[in-house]
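Asks: Dropping a prediction and its sequence here:
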Amino acid sequence: MTKYKIILIVLLTTLVAPAAAQTSDADAAYRAANSLVLDQRWSEARDAMRQFARTYSRHDRADDASFYACYAQDQLDSASSAVFECYSDFVEAHGRSNYADDAKANMIRVARALSSAGQPEYMTRIRDLQQENDEDVALAALYALQNLGDDRALDTILAVYDRSTSDKVRSRIVYMLGDFDSDAVMPKLQEIALGNASVSVRKSAVYALGNHDSHNEAVTALKAIVASDAETEIRKTAVRALGNVDAPDMVPVLAELAAGSGDIELGKAAVYAMGNSDGAAAVEALKTIVSGDGAVEVRKAALYALGNSDHGGLVPFLAEIATSSTNAELAKTAAYAIGNHDSSAGSEALMSVVQNGKSVEVRKAALYALGNRDGARAVEMLREVAMSSDDNELQKAAVYAIGNADGESASRALRQIYGASESVEVRKAILYAIGNSEGRGARDFLMDVATTSAESELAKAAVYALGNHVDDDTSVLIEVLRKATNAEVRRAALYAIGNSDTSQATAALDSILKDERDPELRRAAVFALGNTGEDRAVSILVRVVQEDASTRVRTAAVQALGNIGTEAAQEALLKILEGGDD
């Protein structure tokens, strides 16, 4: 009884009474229920806390009330299945509550009592909770053991690993083993890595090997793991760990794995590990892999690693691969790798690839790499290709690459190419690229093409490109509507207005619906209004349904109301239906 009273006192002291100044119904209800708990009137307290939890389920004291409803029931009948289920429901509903741990502990206590009374199934249900508690105790003990020294702690820790089934405990032990200098550690870590533990625990063992101070033993163990029949993920982890070993002889080990593993994923992992070292030996090894006859994917990985290297003198090597390799994938990868070397030599090398690459795809890759470089020189190189090449694909690639460059020089170059090109496809590509350019010059140029071009495909492309220059001002698209004579171009402008996120769009479309004689353009304006998604468009569309002379336009207006989908639009549709033909 004394123990019971002590526990009760501790729990009761955690109940914090709300301040007397709180006057809300919820606070008053909680204070009343809380008083019943403090007075140990358990039956009334249980009912009051349950009622509070149901009535004020969103209140910040709802989880408190739910827990104390269970606790009060516990005091009335501590070894009942109803108490167990109450705590179980609480944990499921309030797993992050401050009372969750108390509820779990009480579940374990009640389950033990029920099991002793002939209901062992409750112990099965709380096995995971029991394990969580055991894990916490075990982890606390492990932290304490770290301070006792190798001789006293290692045997115990190894025994705990063999006995434990918890990944949390086992992972902690693996990390701890990396700090011991005993001869028993390396074999144990290798055993764990190649054993039947979970993948996460085994990977932790591999990394612990790589971080160990005994480099020679670590390398031997990691190489054995790579050569084993373990899952690829474990072996790749071993390769990455080899790359992290701080020893001068790692490059030959990784190079051998990259060239001779026979497993593409392992080979790539070895290449990336070498790339992280970025020393002269690693660079030479990567170049050897690229020039060899190994798997293409591994050789491409080596090219990417060289592209990310800060080592000087790599551009000529990469350019040679890009221009002479008979494998298009390798040549393209080499071109992109050159693009990562931001130097004048890199730009000149890319231009050489554009001129001398063995395939259009490789030359296009070099153009895109040029487009990612800053500076007027890169833009000028791309302009020369677009102006002089007789290959439409290369011209378009050069245009898109220029479009990726910022600044007025890029926009000016695109306008020059447009004037010189005779290909509609290339000129459309130029218009879209100009649409991504900033500045009044780009906007005016697109406006001119949209309103004066005799080629409707080009005029429409200019309109769509202008959509990128609208921002919060649709006046330029409205100007196209006024000046353009081609119906398709005007329709494109209407759709662009409808897709713009501006307050001017609705008014502009309303004006078109009032004044435009062409029913197809009015229909396009209706669909554009539907795309605005604004309630301001509802009254306009209702007017169209009531007044427009074209059945197709009126039907489109009904569909547009459905597209808007707001409460106002739905109400308008209901009124249209209720009104019939009137």
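Replies: Received it, and whenever you're ready, just let me know what you need. Bear in mind the structure is a predicted one, so any value in this text is a computation, not a measurement. Numbers count the residues shown, from 1 in each chain.
Asks: going forward, measure contacts and count neighbours with C-alpha atoms only.
Replies: Will do.
Asks: where do the helices sit along the stretch 1-150 of the chain?
Replies: Here the stretch 1-150 of the chain has its helices, by DSSP state H, counting those that start in this stretch, at 2-12, 25-38, 42-55, 62-76, 81-93, 100-116, 121-125, 127-145, 150-163.
Asks: Pull the distance from the shortest one to the chain's centre.
Replies: With Cα atoms, centre = their mean, to the nearest Å as the basis, helix 121-125 stands 40 Å off its chain's centre.
Asks: I would like the residues contacting that helix, please.
Replies: For helix 121-125, contacts defined as Cα atoms under 8 Å, 6 or more residues apart in numbering pick out 108, 111-112, 114-115.
Asks: If we go by neighbour counts, what in it is buried?
Replies: 122-123 (16 or more other Cα atoms under 10 Å).
Asks: re earlier: out of the helices of the stretch 1-150 of the chain, which one sits most buried?
Replies: helix 62-76 (a mean of 23; mean count of other Cα atoms under 10 Å).
Asks: who does it touch, helix- and strand-wise?
Replies: Packing partners of helix 62-76 (3 or more Cα pairs under 8 Å, 6 or more residues apart in numbering; DSSP states H and E): helix 25-38, helix 42-55, helix 81-93.
Asks: Just want the angle from it to helix 42-55.
Replies: Using axes from the mean of the first three to the mean of the last three Cα atoms, to 10 degrees, the inter-axis angle of helix 62-76 relative to helix 42-55 is 160 degrees.
Asks: got another, please set it beside the one above:
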Amino acid sequence: MRHRTHFMTTILAALLALGALAPMTARAGNEDAAEAYDRLKDLIYDERYSQAYDASRKFLADYGDSRYAEGAEFFRCYSLQRSTRDYQQAFDCYAKFLEAHPDGKWSDDARSEYFKLAKRLSDAGDPRGKAALESMAARRVDEDSEFKMSVIWEIMDQDGDVPFDVVADLLTKSKDADVRRHVVYMIAEVDDPRVVDLLIQVAETDPDPDIRRHAVYALSEYADEERVVSAMVQIMKTEKDADIRRHILYAIAETESDEVTGILINVARTDPDPDARRAATFALAEVDDAAATAALESIVETSDDEELQRAALYALIERDDVNIIPTLKKIALSKSDSRDGRELRRAAVYALAETDDPSVVPVLTEIVKTSGDSEVRKAAFYALAEHGGPEAEALLRTAAMDTKDQELAQAAVWALADVLDDADATEFFMAVYRQSPFEEVRRAALYAAMSGAGEASAPALGQMLEAQEDPEQRKAIVWALSEIDSDESVAILARVARTDPNREVRRAAVQALGAIGTPAAKQALRDLLNER
């Protein structure tokens, strides 16, 4: 018998280790919890609140993880309220319950008791009770707001008219920022002249900056009205949100109000917020006004804020006005050593490149000859290439041949690649290739010659091929020759395929002959095969 008992004990231990008895244990635990919960409810129904309070605490200690725990927590608060008459302690108990279970099965019952206790405490002068009543009132307003919002969306979906009074009530009374935000979004659907005044009120007073911002966005649609411009100007004076202030500036810039230019100029010059100054400067670009142009030029020429100068410069560029050429020249030749100063000079040159006026070429020529900033001079080379013409071409040729600065000479070569005709490009670049003392310039001339190679340039490329010692560059010339379908090109490639000392170059020449594919090229390939 002892052996059998020992055997059964061993089996039970193994089953427990494997969890085989877990379902039975859990089922037993659930049944115990259900029975204890029923006993707790009976105590509540019999109004034995003191015993119910003790039973609820024991239940939560024993079965706090069960599905009956929420009900037991509510009964603990309820029995505490009824047995002790300690309303402050019961009030705190309900507050914790609602925090833990805001939308639970017993939440409505708890909220009802909480409200009664809050009113009792408020009447007794307890500030916590008053605060709780205000919070619950706001919750009811917001629940009502959400209901109204759903009705409004349905009306809009059916192309109905949204009543202004309902929208205004939601926007001014709801404590829920999401509700107010949605109302601002839908305000454009409300056909009522009072909308503008409502939006102005919201933009001036709503505590949420995001809602004020969207009110300003909505007001932008009415920015042709003087009262809207005046309101936005007043908001600018008190608004702290930088994004709202910037949007106001852009909104009023699109109006035709006589005072707009003065407002923008004043903000651009004097506002303590650098972002607002830059926004006003960019907004001035939208104002088609001589005073705006003069203000931008003045900012570029006199401001100590180089970022603001750059904003003014870009605003001027957007105007596409040839009258700004002298200003651009002055900036391009300025001598500031700061990063912003250098960027301003280059930006001015790029703007000159985009200015479609022949008077720009002499200005760029002067910049090339007198600027002490090599990056600006390189930018001027490319700008001259954009404009083209005999004067620009002559200056670039001289720079490519004679400039003692390697980077500048190289920039001149690349600029010329966009200027010279195919007829004389290869010959000129060959001359640069032979004469330049700079390896990088010679390489640039080589690639420039190849990029513009035409049928007549095959002899010149052949000469470059013979003079070139670098196998990679010889291979590049071979591929340039493969683009020329001429007998002379075929003859040069056949010679390279036979005699070049580098196997990769010879192989490239064979492939180039195949790429040409003319009868002469095919014959050259057969000859090479027969010779082998």
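Replies: Arrived safely, thanks for sending. Since the structure is predicted, the reported quantities are computational estimates derived from the model, not experimental observations.
Asks: Not counting sequence-adjacent ones, nearest residue to Asp501 of the first structure?
Replies: Closest residue in space to Asp501 of the first structure, ignoring its immediate chain neighbours: Asp472 at 6.9 Å, by Cα to Cα, 6 or more residues apart in numbering.
Asks: Would you mind measuring from that neighbour to Asn499 of the first structure?
Replies: 12 Å (Cα to Cα, to the nearest Å).
Asks: Would you mind telling me which of these two has more residues around it?
Replies: Just comparing Asp472 of the first structure and Asn499: by other Cα atoms under 10 Å the higher neighbour count belongs to Asn499, 17 against 12.
Asks: The more buried one reaches Ala525, doesn't it?
Replies: No. With contacts counted by Cα atoms under 8 Å, Asn499 of the first structure stays clear of Ala525, the gap being 11.2 Å.
Asks: that older thread, can you add distance to Asp213 of the first structure and give the helices of the stretch 1-150 of the first structure back as TSV?
Replies: As requested, those are exported to TSV (distance: least, Cα to Cα, whole Å):
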stretch	distance to Asp213 of the first structure
helix 2-12	49
helix 25-38	59
helix 42-55	57
helix 62-76	50
helix 81-93	45
helix 100-116	40
helix 121-125	44
helix 127-145	21
helix 150-163	16
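Asks: The ones you listed: which one's closest to Ile225 of the first structure?
Replies: Among those, helix 150-163 comes nearest to Ile225 of the first structure, with 20.4 Å by Cα to Cα.
Asks: what's the closest one packed up against?
Replies: Contact analysis of helix 150-163 of the first structure by 3+ Cα pairs under 8 Å, 6+ apart lists helix 167-177 as its packing neighbours.
Asks: Determine how far the helix it packs on lies from the middle of the whole chain.
Replies: Distance of helix 167-177 of the first structure from its chain centroid, counting by Cα atoms, centre = their mean, is 30 Å.
Asks: Which strands and helices lie in contact with the next helix or strand after that helix?
Replies: Using DSSP states H and E, the helix or strand that follows helix 167-177 of the first structure in sequence is helix 185-193. Secondary-structure packing of helix 185-193 of the first structure (3+ Cα pairs under 8 Å, 6+ apart): helix 167-177, helix 199-211, helix 215-226.
Asks: Tell me which of those is the most buried.
Replies: helix 199-211 (a mean of 24).
Asks: could you give the angle of it to helix 215-226?
Replies: Going by the same axes, to 10 degrees, helix 199-211 of the first structure makes 150 degrees with helix 215-226.
Asks: Looking at the helices and strands packed on helix 185-193 of the first structure, spot the one closest to Arg554 of the first structure.
Replies: Of all those, helix 199-211 sits nearest to Arg554 of the first structure, with 63.8 Å by Cα to Cα.
Asks: The closest one packs against which elements?
Replies: Contact here means 3+ Cα pairs under 8 Å, 6+ apart; on that basis helix 199-211 of the first structure packs against helix 167-177, helix 185-193, helix 215-226, helix 232-244.
Asks: Dump these into a markdown table; add distance to Tyr30 of the first structure as well.
Replies: Compiled in a markdown table, these are given as follows (distance: least, Cα to Cα, whole Å):
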| stretch | distance to Tyr30 of the first structure |
| --- | --- |
| helix 167-177 | 39 |
| helix 185-193 | 54 |
| helix 215-226 | 62 |
| helix 232-244 | 55 |
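Asks: nearest to Ala72 of the first structure, of those?
Replies: Distance to Ala72 of the first structure, taken as Cα to Cα, is lowest for helix 167-177 among these, at 34.5 Å.
Asks: on average, how far is that closest one from the matching bit in the second structure?
Replies: In the superposition with the second structure, the average deviation recorded for helix 167-177 of the first structure is 5.0 Å (mean Cα distance after the TM-score superposition for the first structure).
Asks: coming back round to it: distance to Leu509 of the first structure added to the helices and strands packed on helix 185-193 of the first structure, as JSON lines?
Replies: Formatted as JSON lines, those follow (distance: least, Cα to Cα, whole Å):
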{"stretch": "helix 167-177", "distance to Leu509 of the first structure": "64"}
{"stretch": "helix 199-211", "distance to Leu509 of the first structure": "60"}
{"stretch": "helix 215-226", "distance to Leu509 of the first structure": "68"}
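Asks: looking at these, which is closest to Ile434 of the first structure?
Replies: Taking Cα to Cα, helix 199-211 is the member of these nearest to Ile434 of the first structure, at 50.8 Å.
Asks: I would like the residues contacting the closest one, please.
Replies: With Cα under 8 Å, 6+ apart as the test, helix 199-211 of the first structure has contacts from 167, 170-171, 174-175, 177-178, 186, 189-190, 192-195, 218-219, 221-222, 234, 237-238, 241-242, 244-245.
Asks: How far off centre is that helix?
Replies: The answer for helix 199-211 of the first structure is 26 Å, by Cα atoms, centre = their mean.
Asks: Same question for stretch 398-418 of the first structure.
Replies: 32 Å.
Asks: and it, how far apart are its ends?
Replies: 12 Å.
Asks: Please apply the same query to stretch 454-461 of the second structure.
Replies: Stretch 454-461 of the second structure end-to-end distance (Cα to Cα) = 10 Å.
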